[in-house]
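> What follows is a predicted protein model with its sequence.
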Amino acid sequence: MTTTSQPAETPAAERTVRLGIIGAGTQGSSYARFIAEGMVPHMTLTAIADTDPAQLAAAAEKHPGAATFSTHQELLASGLVDAVVTTIPHYQHPEVAIAAIEAGVATLVEKPAAVHTTQVKRMNAVAEAHPEVPFAIMFNQRNNPLYQQIKAIVDGGEIGEILRSNWIITTWWRPQGYYEQSAWRATWGGEGGGVLVNQAPHQLDLWQWICGVPQKVFAKAGFGFRRDIAVEDEVTALVDYGDGRTGTFTTCTHDLDGTDRLEILGTQGKIVVEGSKKATVKRYARPEKQISDESTPESARQLMSGNSAGLEGVVSTEVIEDTSAWGAQHSGVLENFALTVLGEAELLAPGTDGIHGVRLANAIHLSAWTGREVPIDFDESEYLAELNKRIEAEGVYPTQS
């Protein structure tokens, strides 16, 4: 376990973790503000690193108490931090995380963990070789009380065994001007993908966190479908869990009035989540198959004619709503991370869990590129070959290995 600068006898309530932020862009600046505003009680900002002099100067002006560095190596060698968070381009997450973990510095990586599974596996192997160093990932939606309750309901068997799940998450509308803000954005070599890599990683994580990891994936994707970009802006994926269960995942960046709807059908109930804010949970008094087997021709005729009297008392309904404020989920993950470093909590989102979302995104890409169903444990060399074809076609960025 990483140790902090305070004496061990200091009361837990008074101890804080010294954090270094690597990457002073939009996300890193948000985390610095959360800490400055007291939203993360057990964390203090002591260092910031960024390779962009202008961004570093702006961060120094806003947070004069934090030391500044032009590289992550300098920050890690400074002795000023107990922990770091990496808010940098996706491809760089593993390199910086590995350096931090090997330096004995607790590490929180932004989502996604990386762009491809080969990178993530290297990072996870280092983390597993250093179990004394806390390693987390910023899956802030796991800190959403609504999804925590839904996971508890599913794990507790309250809706029986899952039969099917469907997630439509199209609330990512991005105009063409968004993609033209930076040359690296929406490129294979610079960002590593489109909506699956940039906007939807939280849902890819939550879907598997709640419903389990599938075995196979078949996907259709549009690359530059409604935007002048190289990467995917439209995706529909069908997953197979290998035991009769299925799921679908639909996402895009061109729906001006998007939808966020998760539906989970079980053998003894159903959950529908709207807007990640409100869930309607229906529980059946008996398994649906038993209700069906107990029906008679007469009761079936009544149901078909709209008379549901025979089902009175069979279905109960609960509505759950999330009222948490914006930023509370992110700051909550930071606080959980700090408490873990202090030995007072367990990680809400262990960093090694980042493999799941990256692997599913890679499988969706590979299926869409090849036109065939692929296993979730796909051939990584084939994926990298397909990715590198696209990076080489861009002619700007180095290929991946």
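Everything's here; your move.
> C-alpha from now on. contacts and neighbour counts both.
Will do.
> Let's verify residue 174: helix, strand, or coil?
coil (DSSP: H, G, I helix; E, B strand; the rest coil).
> which stretches of the stretch 151-300 of the chain form strands?
Using DSSP state E, counting those that start in this stretch, the strands of the stretch 151-300 of the chain run over 162-169, 216-223, 232-240, 246-252, 260-266, 269-274, 278-284.
> can you list the ones you listed in TSV and add mean neighbour count and distance to residue 374?
Listed next are these as TSV, based on neighbours: other C-alpha atoms under 10 Å; distance: least, C-alpha to C-alpha, whole Å:
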stretch	mean neighbour count	distance to residue 374
strand 162-169	20	19
strand 216-223	21	5
strand 232-240	23	10
strand 246-252	22	15
strand 260-266	20	23
strand 269-274	22	28
strand 278-284	20	32
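> Which among these is found nearest to residue 364?
When the strands of the stretch 151-300 of the chain are compared by C-alpha to C-alpha, strand 216-223 sits nearest residue 364, at 5.6 Å.
> by how many degrees do the closest one and strand 232-240 diverge?
Strand 216-223 runs at 170 degrees relative to strand 232-240, counting by axes from the mean of the first three to the mean of the last three C-alpha atoms, to 10 degrees.
> got the contact list for strand 216-223?
229-242, 363-365, 367-368, 371-376 (C-alpha atoms under 8 Å, 6 or more residues apart in numbering).
> Also stretch 163-174?
199-200, 203, 211, 244-267.
> What residues does residue 137 make contact with?
108-111, 113, 349-354.
> no wait, residue 157
Per C-alpha under 8 Å, 6+ apart, neighbours of residue 157: none.
> contacting residues around the nearest residue to residue 223 once chain neighbours are set aside?
Spatial nearest neighbour of residue 223, chain neighbours left out: residue 232 (4.1 Å); criterion: C-alpha to C-alpha, 6 or more residues apart in numbering. Contact analysis of residue 232 by C-alpha under 8 Å, 6+ apart lists 193-196, 221-225.
> Looking at these, which one is closest to residue 359?
Nearest member of the contacts of residue 232 to residue 359, counting by C-alpha to C-alpha, is residue 196, at 11.0 Å.
> I'd assumed residue 359 was in contact with the closest one.
No - using C-alpha atoms under 8 Å, residue 196 is not in contact with residue 359; the gap is 11.0 Å.
> of those two, who's got more company?
residue 196 (28 against 22; other C-alpha atoms under 10 Å).
> Below is an additional structure, to be compared with the one above:
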Amino acid sequence: MTGLSVVIAGSGVIARTHADAILRHPALRIAALADPDPRANEDLATWIAEQGAPAPELFGSLGEALGAVAADLVAICTPSGSHADLAAEALAAGAHVLVEKPLDASLPAARRIADVAARAEAAGQLCAVVCQHRFDPASVAVATRVRNGDFGRLTSAVASVPWWRGQQYYDSAGWRGTWEQDGGGATMNQGVHTVDLLLWLLGDPEEVFAYTGVLAHDGIEVEDVAVATVRFASGALAVLHATTAAYPSLGVRLQVHGSQGSAVIHDDQLEYLHVAGGPDSSAYAHEADQSADAVPSSELRGAVKPDDAFVIGHLRQYQDTVDAITAGRRPGVTAADALLDVAVVKAVYLSAHLHRPVRIRAVLDGEFDDVLVELEKTATAAALVPARATR
């Protein structure tokens, strides 16, 4: 057996995607699965065997797996509220870690694991967080031009995650739609990837003002609709929209605008890109789309996406993880990056709760931790009343 040995903590739905990506990577092999649900372990192990891979060892907990298996990398695929504790356990055992988004459901827990990860990094260990859309060719093409200054001064962005999740989605698992394990609703669970891209492209966020609501689902503690404005340190302004109440679901759309260029990423494909050769003083501009020059035709808007596009996205991040381990460099998405994502999402919830703008620095520094506890208790109690009865 060769390659880096991987232990997958959590054998639920997202673990299948991770297992698929790992099996496709020549430098990785699945050594063990760790889940307290024996049926989940057995089902995933059976699927792995059906792919022609060696059967992994099965354990009821990550601790048991780490005590029996020499793990090079641990993939955390459990409910969000357990991410930080399990990541810390894996790092303490000497393994590298890749955490499925978000870093954790709890901001204090996310803050703690970011600190642990920073110390581990100094000792040569890696703690990466899944934000696979940073590695999409369309995202890379836009980010490259932003970093090169081709957009001029970044001025604004519009991000929309108009998805649908039926009531059955929230009813399918007791942790879904809860503060303790989900950490939030449409913004945290579905929208955090787009939040990450916003921050990656526009830089440091300074302040958020938001509204949230529960408009299409019953018995959940978290929002199914959120809208927010984000002000960045550069002065750029962004609009964020995330929902699981947009039937029947449309593609995620991200527009980025600057004084010398604009880009549109739609459903992970590049829909539009144009950058000027320099400042344009004309009153109006009507410039041709340069998308075809920026990405392969398979990554342009309208191209047929492969059925396994989601797995391919994770595979790209696994490639970055392997490269970072091999080269001894930082991964493309660090725990510190993911902490900022969580802080912005929590700022959305705080702003909606307090009915005022919220500064990101204050959220990161823990000034609102008590308010977050109050917010979550209030939302938990409100979830006992069916949403339709409150409208």
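Perfect, I can see it now. Since the model is a prediction, treat every value here as computed from it, not as a measurement.
> picking up where we left off before, still contacting in the second structure, which of the contacts of residue 137 of the first structure?
Retained in the second structure by both residues aligned by TM-score structural alignment, their matches' C-alpha atoms under 8 Å are the following of the contacts of residue 137 of the first structure: 108-111, 113, 349-351, 354.
> Most neighbours among the residues you listed, please name it.
In those, the most neighbours by other C-alpha under 10 Å go to residue 113, 33 neighbours.
> Give me the aligned partner of it over in the second structure.
Under the alignment by TM-score structural alignment, residue 113 of the first structure pairs with residue 103 in the second structure.
> A strand includes that match, no?
No - Residue 103 of the second structure: not assigned to a strand; according to three-state DSSP it is coil.
> got the contact list for it?
Listed by C-alpha under 8 Å, 6+ apart, the contact partners of residue 103 of the second structure are 80, 83-84, 110, 129, 335, 338-339, 342.
> so which of those residues comes closest to residue 384 of the second structure?
Among these, and counting by C-alpha to C-alpha, the member closest to residue 384 of the second structure is residue 80, at 22.1 Å.
> Can you find the partner of that closest one in the first structure?
Aligned partner of residue 80 of the second structure by TM-score structural alignment: residue 90.
> Please report how far the nearest residue to that match once chain neighbours are set aside lies from residue 96 of the first structure.
Leaving aside its chain neighbours, residue 90 of the first structure sits nearest to residue 114 (5.3 Å; criterion: C-alpha to C-alpha, 6+ apart). From residue 114 of the first structure over to residue 96 of the first structure the distance is 11 Å, taken as C-alpha to C-alpha, to the nearest Å.
> count of neighbours near the residue nearest to residue 90 of the first structure?
Neighbours of residue 114 of the first structure under the rule other C-alpha under 10 Å: 28.
> In this structure it contacts residue 120, no?
Yes - look at residue 114 of the first structure against residue 120 with C-alpha under 8 Å: they come within range, at 6.0 Å.
> any shared contact partners between these two?
Common contacts of residue 114 of the first structure and residue 120, defined by C-alpha under 8 Å, 6+ apart, comprise residue 94.
> rewinding a little: of the strands of the stretch 151-300 of the first structure, which is nearest residue 77 of the first structure?
Among these, strand 232-240 comes nearest to residue 77 of the first structure, with 39.1 Å by C-alpha to C-alpha.
> mean per-residue distance, that closest one to the second structure?
Following the fit onto the second structure, the mean deviation recorded for strand 232-240 of the first structure is 0.8 Å by mean C-alpha distance after the TM-score superposition for the first structure.
> Read off where that strand ends up in the second structure.
Taking TM-score structural alignment, strand 232-240 of the first structure hits residues 223-231 over in the second structure.
> Show me the kept ones among the contacts of residue 137 of the first structure that map onto helices.
residue 354 (DSSP state H).
> In a markdown table, list the kept ones among the contacts of residue 137 of the first structure along with distance to residue 314 of the first structure.
Below are these laid out as a markdown table (distance: C-alpha to C-alpha, whole Å):
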| residue | distance to residue 314 of the first structure |
| --- | --- |
| 108 | 46 |
| 109 | 46 |
| 110 | 44 |
| 111 | 42 |
| 113 | 44 |
| 349 | 37 |
| 350 | 40 |
| 351 | 42 |
| 354 | 40 |
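> roughly how far apart are residue 95 of the second structure and residue 284 of the second structure?
55 Å.
> Those two: which is more packed in?
Each of residue 95 of the second structure and residue 284 has its neighbours counted (other C-alpha under 10 Å); residue 95 has more, 24 against 7.
> And the helices in the stretch 301-401 of the first structure, which stretches?
328-341, 354-370, 380-394 (DSSP state H, counting those that start in this stretch).
> could those go into a markdown table alongside distance to residue 182 of the first structure?
Compiled in a markdown table, the helices of the stretch 301-401 of the first structure are given as follows (distance: least, C-alpha to C-alpha, whole Å):
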| stretch | distance to residue 182 of the first structure |
| --- | --- |
| helix 328-341 | 25 |
| helix 354-370 | 23 |
| helix 380-394 | 15 |
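> nearest to residue 60 of the first structure, of those helices?
helix 328-341 (21.0 Å).
> which residues of the second structure does the closest one align to?
The aligned range for helix 328-341 of the first structure is 312-325, by TM-score structural alignment.
> And the contacts of that stretch?
17-18, 21-22, 24-25, 27, 98, 125-126, 128, 130-133, 135-136, 330-332.
> before we move on, back to that, shouldn't the match of residue 80 of the second structure be in contact with residue 116?
No - Residue 90 of the first structure lies out of contact with residue 116 (C-alpha under 8 Å); the separation is 9.7 Å.
> Looking at those two, which is more packed in?
Neighbour count, other C-alpha under 10 Å: between residue 90 of the first structure and residue 116, residue 116 has more, with 27 against 22.
> need the contact list for that one.
By C-alpha under 8 Å, 6+ apart, the neighbours of residue 116 of the first structure are 358-359, 362, 384.
> redo that, cut-off 10 Å
Applying C-alpha atoms under 10 Å, 6 or more residues apart in numbering, we find residue 116 of the first structure in contact with 90-91, 192, 197, 355, 357-363, 380, 383-384, 387, 400-401.
> Counterpart of residue 209 of the second structure over in the first structure?
Residue 209 of the second structure maps onto residue 218 in the first structure, by TM-score structural alignment.
> Now do its match against residue 236 of the first structure, distance only.
Here residue 218 of the first structure is placed at a distance of 9 Å from residue 236 of the first structure (C-alpha to C-alpha).
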